[in-house]
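Asks: Generate coordinates for the sequence data below:
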Amino acid sequence: MSACTPLLGCPELAEVEILEQIGQGSTKSVYRGLWRGHQVALAALAEPSLRADFHHGLQMLRSLSPSEHVVQLVGFCGDVIVTEFHRRGDAGAAAVLVRAAGGGATAARLALRLCQSYAAALAFLHDSPVGRRVMCDSNDLHKTLQQWLLTADDRLVAADLDALPDASAGPVRCGRRLIEGEFAAPEQRWRHGREPPGYDEKTDVWKLAAVCEHFLSAAPDGEYLKLELHGIHKRCRSVPARLRPSAAEVVEEYDRVVHGFSESEYVSPSMVSPTL
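Replies: This is a model prediction of the structure:
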């Protein structure tokens, strides 16, 4: 659907035909639907006690649109949000996509493109028109990938914005439950005291390295690509958050690696015979 089309309201959304359920979360149920020949994704509030979170997500979609980094908002009415439908689903399918691309430059470029797209979207959220937004629903890799959709042109767009606090005025906290696991940033894994510590968008940068390496691991030359990006990813994993690069700096490094070889010149390390 064209981004220039006015947002649909209640009368138009009453025409949406529900085809099938494609997702279920604690806050909302998601369906594939059809509106005047166009496939759309319809999200309906599933838990009334989480209505504030649901409408926060709607407000973020309205405030951040239009943007190439955020799913296109089509319309809304009450406790229903309709967005553009992406047939590839969420970013959990990205690794399958990379593996299906085959070997050599094709898979390598696709994996790097996904890394670029993810980092660029984070850079946008961290310097957005409505502040320094932090992705809170990202305590493990699986949950993080569910927040993003795969487009037909191999990009990632942010789709679940229900938990996106603003760090502009000071540190934020992603809930009050203990966060565990190596995926979360160190400052999020508090161990002492009643109150969790505050933090900012650098928690997203810590996780950025793991997300990119997940994509790279699906490429035949993934280990080689990880070595190419070892320096920037090591900085992303700096324990003091202040030492981590910004997401924009990570984008620049990804761009450098991508521009470092062309498809015609690229030779897969796995195809090079070892020196005797």
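
Asks: CA atoms for contacts and neighbours, from now on please.
Replies: Noted.

Asks: ok, residue 91 - contacts?
Replies: Residue 91 makes contacts with 145-150, 156, as judged by C-alpha atoms under 8 Å, 6 or more residues apart in numbering.

Asks: this one next, for a side-by-side:
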Amino acid sequence: MIMAIRTSCAYVGFFVFLLCITSTKFYSYKYNVTWNQMANRKPDFRCIWSVVDNKTKCKPVCDHGYFGLYGMKTCHQWLNCTDIKSIKGFEKIQTDTIGYVKKVWISKWDGYEVVVKKIRQNLNGPTSHDEFHSGVQFLQDFSNHPDVLQIVGHCNETLVTELHAMADATNLEKHLRQNKEFDNVFVRFQLCIDFVRIMTTLHSGHGGKVFAHCDAGNVNIMLQQYLLTDDFRLVISDVDSLLGFDIRDGVSQKRMCPFKSDRNYFQPFNAPEQYFNHKLKTFPYDEKIDIWKIPNICDRLLYRNSIKRGVLPHLTALHKRCESSDPKGRPTALEVLKIYEYTYKILKKDSQIY
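Replies: Sure thing, here's the model as predicted:
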């Protein structure tokens, strides 16, 4: 059973005054629901205000093995090979970031825009192929989780997912310049909270493992692995290189990310224990390598000094703990999340901070 956070937003006037009312509901993923049963059920819907389409749009919240895209009235089974072969009209995604492992296009299925990803041929060794299929499995395991990119279907070395038109989080400043009413402390700090909440999901464990990022050599590479939704929230999308740490007796077992010639870990963004140098002996680590990165990521998401001055003083002690040279001295992702959420409440009470 996975907890999904549903948010409804009301907008007043031409300039947006955002009032978010959050309610919590539990969705049970039932694996024995048939297609006919699913088609006859009335699904719950998640609705957002889309800055891309300038309107409210909704999609059904579906069980495992099914997907729902914005505009759909009912859930549909994951697309199979026959369905995917029938997809026509491939448009290359225009982005400054180019995937090394996958080629990516925007296409349409049954009139709905989707993203088609195909692994690059004759470019990567077995490790990249294994990571691709590991990523597909992860998206299946966390299907329809609100923090994870929704899978639409897959076939061999082709993956189909939902589309988020604003692309990855490195595009944040461009989209905020185009939507100035959203460029405020609340939207930006909510993105920090989203990042840590997703990390909490990864570190909470699934299938006897917790997960951490391997392919995150700097801030930009990390942000490229997250997509901006139409309502300025984050979902994790590039999960191919997540490393699973086995859990034994409630403790994650240390290991190292697989070696790749293009994968380097530079300080100060990466934790000391993850720092990679061919001339130095490296030691195994655990998911606390992610905690070290939190201050740098949040600093980038806040971006403007006027906003940083209002937020970062509240987080000085916490961020210092995140960057402890001893991994055991770092807080858990859940601890960081609770402090971030508490800080957000404080900021909401102070209308002078922007």
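
Asks: Send over the TM-score of the superposed chains.
Replies: Taking TM-score structural alignment, normalised by the length of the first structure as the basis, the two superposed chains have a TM-score of 0.89; 267 aligned residues with a C-alpha RMSD of 2.2 Å.

Asks: And the strands in the stretch 51-200 of the first structure?
Replies: With DSSP state E, counting those that start in this stretch, the ranges of strands along the stretch 51-200 of the first structure come out as 73-77, 80-84, 148-150, 156-158.

Asks: among these, which is the most enclosed?
Replies: strand 156-158 (a mean of 26; mean count of other C-alpha atoms under 10 Å).

Asks: I'd like to know which elements that one is packed against.
Replies: Secondary-structure packing of strand 156-158 of the first structure (3 or more C-alpha pairs under 8 Å, 6 or more residues apart in numbering; DSSP states H and E): helix 104-126, strand 148-150.

Asks: Name the surrounding residues that touch the shortest one.
Replies: What it means is strand 148-150 of the first structure. Counting by C-alpha under 8 Å, 6+ apart, 71, 86, 88-91, 93-94, 156-160 sit against strand 148-150 of the first structure.

Asks: What range does that strand cover in the second structure?
Replies: The aligned range for strand 148-150 of the first structure in the second structure is 226-228, by TM-score structural alignment.

Asks: Could I get the contacting residues of the counterpart of residue 214 of the second structure in the first structure?
Replies: When the first structure is aligned by TM-score structural alignment, the residue opposite residue 214 of the second structure is residue 136. Counting by C-alpha under 8 Å, 6+ apart, residue 136 of the first structure touches 163-165, 174.

Asks: at 10 Å what do you get?
Replies: Going by C-alpha atoms under 10 Å, 6 or more residues apart in numbering, residue 136 of the first structure touches 144, 161-165, 172-175, 201, 203-204.

Asks: before we move on, what about residue 268 of the second structure?
Replies: Residue 268 of the second structure neighbours (C-alpha under 10 Å, 6+ apart): 218, 275, 292-293, 296, 323.

Asks: now for residue 137 of the second structure: what does it line up with in the first structure?
Replies: Residue 137 of the second structure maps onto residue 59 in the first structure, by TM-score structural alignment.

Asks: and if you look at residue 204 of the second structure?
Replies: Aligned partner of residue 204 of the second structure by TM-score structural alignment: residue 127.

Asks: Next, count neighbours for the closest residue to that match other than its chain neighbours.
Replies: Spatially, and ignoring its direct neighbours in sequence, residue 127 of the first structure is nearest to residue 133 (7.5 Å; C-alpha to C-alpha, 6 or more residues apart in numbering). Residues near residue 133 of the first structure, counting by other C-alpha atoms under 10 Å, number 26.
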